[in-house]
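# Okay, structure incoming, though there's no sequence with it:
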């Protein structure tokens, strides 16, 4: 095997997705190792990176998505959309967020292409941490409250509640389902705004850890049907922050329960890219982010960090670059050398290989 890799960085085409797979600094690190990087023109503009900056870092600017996709290793941010499916037959390795459990059509397209598809969200360390999901989870968690506060404004269709309240008036109530990275960061912002905050989780150990972070400023509750049924109707802002690695999120809030919330309350479900944990939640976009169902404002944008691309691209690259370098240096042999990276493989040689995704799509195992 030759000692360099041809790497492609296409421009993201998801609605208002301004992040980019590699920053100029990451490109320079790859080029310094002798690798060749082709970046689609204007791929980095949304994140504040010009074609000239990429060229100065050593990249070749190409004029079309096809040229970026025909490289051996393609590095993206979001999953390929249907118009990108034909390109899957030209690349050998795809490294990006995939969230296959919620997208059977993409799963089938990857299987038929014979590409090796490695998902950021399933790269897993020995201690079960998800290093490539964490930076975007931090951002999404913080944004969930930022967006929620905005859509609680009357002009945005909300109840007209100020989350922090003022002296003499109750603060808004934020209910967070899930005490992982997203839930923790959502609570951090909500507490900072002065809201009343409840976090629900099924791990007593996690709840104990959260107590060390928040003390009495957050009400920490064990998650069960009864406690959720009591809390949700009183929420001004309900945040879904549930993650089951590689699988669809479980439905924790039924339509009936949503109907008991006060008109103009807001739901933000960060788990939407894994199917969502609230029955009435469906995928929206940055162009059309909300809709009203059962009198409640729903926000279901799956690429929330795309709203802050300058921050998000750099945060993502800080975590992904070491793995991109391993793939560039060693090709698929990197999967033998790095067990964490190997766990990121969802599809390889036309076979669905990730156990959690296999459980969702048993009919595609053959």
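Now that the structure is in, tell me what you want to look at. Keep in mind it's a predicted model, so treat the numbers as computed, not measured.

# rest of the way, CA atoms for contacts and neighbours
OK.

# what's the burial count for residue 290?
In terms of burial, residue 290 registers 24 neighbours under the definition other CA atoms under 10 Å.

# number of nearby residues for the closest residue to it other than its chain neighbours?
Excluding the flanking residues, the one nearest residue 290 by CA to CA, 6 or more residues apart in numbering is residue 299, at 4.7 Å. When neighbours are defined as other CA under 10 Å, residue 299 has 28 of them.

# ok, so what distance separates residue 299 from residue 244?
Taken as CA to CA, to the nearest Å, the spacing of residue 299 relative to residue 244 amounts to 21 Å.

# likewise residue 111?
Distance, residue 111 to residue 244, using CA to CA: 23 Å.

# Show me where the stretch 151-300 of the chain has its helices.
Under the criterion DSSP state H, counting those that start in this stretch, helices of the stretch 151-300 of the chain are mapped to 181-193, 204-214, 225-231, 255-258.

# Same question for the stretch 1-150 of the chain.
Counting by DSSP H, counting those that start in this stretch, the stretch 1-150 of the chain has helices at residues 24-32, 51-57, 65-69, 104-113, 134-151.

# Which of those sits closest to residue 82?
Comparing the helices of the stretch 1-150 of the chain by their distance to residue 82 (CA to CA), the top pick is helix 104-113, with 7.5 Å.

# what's near enough to touch residue 186?
The contact partners of residue 186, taken as CA atoms under 8 Å, 6 or more residues apart in numbering, are 141-145, 176.

# Put this next to the first one:
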């Protein structure tokens, strides 16, 4: 198969979809890999490393899209890329369709095969291609939250871990999944007093067992959230419903209950956000303030630590990319239910329930597209 790796062009997105090591593995199976010039530089990978691994370099993004059967990316295509996408072309990347009707409609119109990293799902309901970036984002949420608690950045002026004789900050983590667990560990490690909320009592029991003594667990419901936001300095939204829009757990009126300089970090913003007042921001302009509450809502947080993120992402995606390249997307998805669940939009049809529900679109049975003839079958 011919695989293309374009340079990411979303604002301050420094990651790349494939490392030179990943190129080497794909080449071992006879696949051709085209990488756009300078695609990996911001992640610490020079063009010479890709060439040494067997990649062929192309100067423009147009040439990469034009020649590839499968495009491997990190973030969803943006408007300037829409017209570059070919009918039946396989796109393997993060999409988060449920948070963008424009993107969904564009991919339907282009007739692409859109396999989303974030909905590839194992039988145990884990999300193997979301886990590495969730780990990065969860840890970064605390790092960024601690920074924006500083007074020059309009925060409360609180050191997360305090010092002897001064109480540490109170941190509330909404969601006990991968992001929430990593965020709680980081905040606790810095000495903060942490409360982690989830709707699953078994999950809370597990977290209670593994977390250090400065982490409390609490059932997530509106009553408890309203009580907690009054006394917390940093609130981290870490809620995920795979492939669907995140619910608003922190509502607009709750901001009035918070102290001036409270910091909100919404890691779920690329799925619509679990904090009602959040909207996507960029690393270039990461925060905004409403009711004296600082909102940090960068949609591609791991892009700020691109070397770590790129290596972690390739470690997770490469086994699936090899299956897609070796078998073609249809056979690979027939053979592997993990991959089948990653299909969201296929050749003008929505095949993932969460996306169809988000925009009131008709849902096509995924089996019908797996048995139909395709140019890239």
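Right, received. Where do you want to start? Every value quoted in this text rests on a predicted model; they were computed, and no experiment measured them.

# so which of the contacts of residue 186 of structure 1 comes closest to residue 349 of structure 1?
When these are compared for distance to residue 349 of structure 1, the smallest value, 35.2 Å, is given by residue 141; criterion: CA to CA.

# burial measure for the counterpart of that closest one in structure 2, as a count.
Taking TM-score structural alignment, the alignment pairs residue 141 of structure 1 with residue 138 from structure 2. Taking other CA under 10 Å as the neighbour definition, residue 138 of structure 2 ends up with a count of 29.

# For residue 138 of structure 2, give me its contacts.
Residue 138 of structure 2 is in contact with 178-183, 238, 267, counting by CA under 8 Å, 6+ apart.

# between residue 111 and residue 244 of structure 1, which one's more packed in?
Ranked by neighbour count (other CA under 10 Å), residue 111 of structure 1 and residue 244 place residue 111 first, with 21 against 11.

# picking that back up, if any of the contacts of residue 138 of structure 2 are buried, give me the PyMOL selection for them.
Here is the PyMOL command that selects the buried residues among the contacts of residue 138 of structure 2 (16 or more other CA atoms under 10 Å):
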select buried, resi 178+179+180+181+182+183+238+267
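
# Need the contacts of residue 138 of structure 2 in JSON lines (columns: distance to residue 273 of structure 2).
As requested, these are exported to JSON lines (distance: CA to CA, whole Å):
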{"residue": "178", "distance to residue 273 of structure 2": "16"}
{"residue": "179", "distance to residue 273 of structure 2": "14"}
{"residue": "180", "distance to residue 273 of structure 2": "14"}
{"residue": "181", "distance to residue 273 of structure 2": "18"}
{"residue": "182", "distance to residue 273 of structure 2": "18"}
{"residue": "183", "distance to residue 273 of structure 2": "17"}
{"residue": "238", "distance to residue 273 of structure 2": "9"}
{"residue": "267", "distance to residue 273 of structure 2": "7"}
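
# Aligned counterpart of residue 264 of structure 1 in structure 2, please.
Across the two structures, residue 264 of structure 1 finds its equivalent in residue 261 of structure 2, going by TM-score structural alignment.

# What of residue 106 of structure 1?
Here residue 106 of structure 1 is matched to residue 103 in structure 2, going by TM-score structural alignment.

# Same question for residue 361 of structure 1.
Using TM-score structural alignment as the criterion, residue 361 of structure 1 maps onto residue 359 of structure 2.

# Next: residue 155 of structure 1.
When structure 2 is aligned by TM-score structural alignment, the residue opposite residue 155 of structure 1 is residue 152.

# State the distance from its match to residue 170 of structure 2.
20 Å.

# between those two, who's got more neighbours?
For residue 152 of structure 2 versus residue 170, the count of surrounding residues by other CA under 10 Å is larger for residue 170: 21 against 10.

# Does that one touch residue 196 like I think?
No: counting by CA atoms under 8 Å, residue 170 of structure 2 stays clear of residue 196, with 11.0 Å between them.

# one step back: and the residue nearest to residue 290 of structure 1, what's its match in structure 2?
For residue 299 of structure 1, the aligned position in structure 2 is residue 296, judged by TM-score structural alignment.

# check contacts around that match.
Taking CA under 8 Å, 6+ apart as the test, what residue 296 of structure 2 contacts is 145, 263-266, 281, 286-288.

# Are any of those buried, and if so which?
Neighbour-count burial within these applies to 145, 263-266, 281, 287; the criterion is 16+ other CA under 10 Å.

# returning to what we had before: please report how far the match of residue 299 of structure 1 lies from residue 75 of structure 2.
As defined by CA to CA, residue 296 of structure 2 lies at a distance of 19 Å from residue 75 of structure 2.

# With residue 129 of structure 2 instead?
In this structure, residue 129 of structure 2 and residue 75 of structure 2 are 13 Å apart, going by CA to CA.

# repeat for residue 213 of structure 2
For residue 213 of structure 2, the distance to residue 75 of structure 2 (CA to CA) stands at 37 Å.

# Residue 367 of structure 2 too?
When residue 367 of structure 2 is compared with residue 75 of structure 2 (using CA to CA), they lie 27 Å apart.

# Comparing these two, which residue is more hemmed in?
Between residue 367 of structure 2 and residue 75, residue 75 has the larger neighbour count (other CA under 10 Å), namely 23 against 13.

# Can you tell me how far the more buried one is from residue 134 of structure 2?
14 Å.

# ditto for residue 81 of structure 2
Counting by CA to CA, the gap from residue 81 of structure 2 to residue 134 of structure 2 is 26 Å.

# which one of the two has more residues nearby?
A side-by-side neighbour count of residue 81 of structure 2 and residue 134, using other CA under 10 Å, places residue 134 first with 24 against 13.

# Surely the more buried one touches residue 141?
No: here residue 134 of structure 2 does not reach residue 141: they are 10.2 Å apart, not a contact under CA under 8 Å.

# residues contacting the equivalent of residue 11 of structure 1 over in structure 2?
Using TM-score structural alignment as the criterion, the counterpart of residue 11 of structure 1 in structure 2 is residue 7. In this structure, residue 7 of structure 2 makes contact with 16, 35-40, 61, judged by CA under 8 Å, 6+ apart.
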